[in-house]
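*Asks:* Attaching a predicted model along with its sequence, questions to come.
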Amino acid sequence: MTTTTSFDALGAQLQQMREGLLAQLREQRGGAVGRAEAAAEARTLATGDWAQDDAQRDLTFALEEREAAELNAIDAALQRIASGEYGQCSDCGVDITPARLQANPVALRCIQCQGVWERNHGEAPPPKM
């Protein structure tokens, strides 16, 4: 089992990741207007390629969804630390190896269960921070 001291270090790392992501989001949004709204406004002013504007808007939405998923994964990991469930596989309950948690502090599953999950769902895991 991973020690409390290493959980403290991983918790601090998660908190730094969270703060960095929030700062990035604030910078990208440029204030109160979100990127999607800014793109829509630019589109109405543009006289050029509407297809390019639509593609840019779709990309912006996809990036915002990814950033929200990253933030949710970090918050969930911090909640697991607070509740004492951090470092336990959500599927089988075994301890997740310290190396895996160090590489991916938001990991929900041990490496074996993650492989099964990916095969069953046909998709990659949530993004690493």
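*Replies:* Sure, I can see it.

*Asks:* all contacts plus neighbour counts: C-alpha atoms, from now on.
*Replies:* Fine.

*Asks:* For this protein, just list every one of the helices.
*Replies:* In the chain, the helices defined using DSSP state H lie at 4-29, 35-45, 50-83, 98-103, 111-121.

*Asks:* another one to put next to it:
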Amino acid sequence: MKEEEARAALVGRRAALLAEDKLDEGGRAPVELDQESVGRLSRMDAMQVQEMAKALEQRRKDERARIDAALERIEVGEWGYCLACGDEIAPARLAHDPSVPHCIKCAS
């Protein structure tokens, strides 16, 4: 994968993550505690859904940070090289996920 292709893939994935965040805003909203409008079990289900939405938001935030770091490595000419050992990262690994910062040996 070339740097231009990687940049386009990373920018596209980042935009998709931001769009997913917008769609999930309602799932992270506070759960109504009025027992007359929602039963106890339904409220517990809503709270569980809320916690899952928050966890998913955190995973997306972490992925955006990895994407931003990869875009920075592209800008400075260090993309495609392992941050730990400096060896080239396998092209198939980069094709699968252009944001990976380590070769397979160092990631293990």
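*Replies:* Looks like it came in fine. In this text the structure is predicted, and so the values were computed from the model without any measurement.

*Asks:* Fetch the TM-score of the aligned pair.
*Replies:* TM-score for the superposed chains, counting by TM-score structural alignment, normalised by the length of the second structure: 0.84, backed by 105 aligned residues with a Cα RMSD of 1.8 Å.

*Asks:* between the helices of the first structure, which one is nearest to Cys89 of the first structure?
*Replies:* helix 111-121 (7.8 Å; Cα to Cα).

*Asks:* what's the distance between the closest one and the middle of its chain?
*Replies:* For helix 111-121 of the first structure, the separation from the chain centroid amounts to 18 Å (computed by Cα atoms, centre = their mean, to the nearest Å).

*Asks:* same for it, what does it pack against?
*Replies:* Of the remaining helices and strands, none touches helix 111-121 of the first structure by 3 or more Cα pairs under 8 Å, 6 or more residues apart in numbering; DSSP states H and E.

*Asks:* how about that helix: buried residues?
*Replies:* Cys113, Gln114, Trp117 (16 or more other Cα atoms under 10 Å).

*Asks:* Any chance of those residues in CSV with distance to Thr2 of the first structure as columns?
*Replies:* Below are those laid out as CSV (distance: Cα to Cα, whole Å):
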residue, distance to Thr2 of the first structure
Cys113, 18
Gln114, 19
Trp117, 23
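
*Asks:* Map Lys105 of the second structure onto the first structure.
*Replies:* Here Lys105 of the second structure is matched to Gln112 in the first structure, going by TM-score structural alignment.

*Asks:* actually Glu20 of the second structure, sorry about that
*Replies:* Aligned partner of Glu20 of the second structure by TM-score structural alignment: Gln24.

*Asks:* The aligned partner of Gln52 of the first structure in the second structure: neighbour count?
*Replies:* Aligned counterpart of Gln52 of the first structure in the second structure: Asp45 (TM-score structural alignment). Counted with other Cα atoms under 10 Å, the neighbours of Asp45 of the second structure add up to 13.
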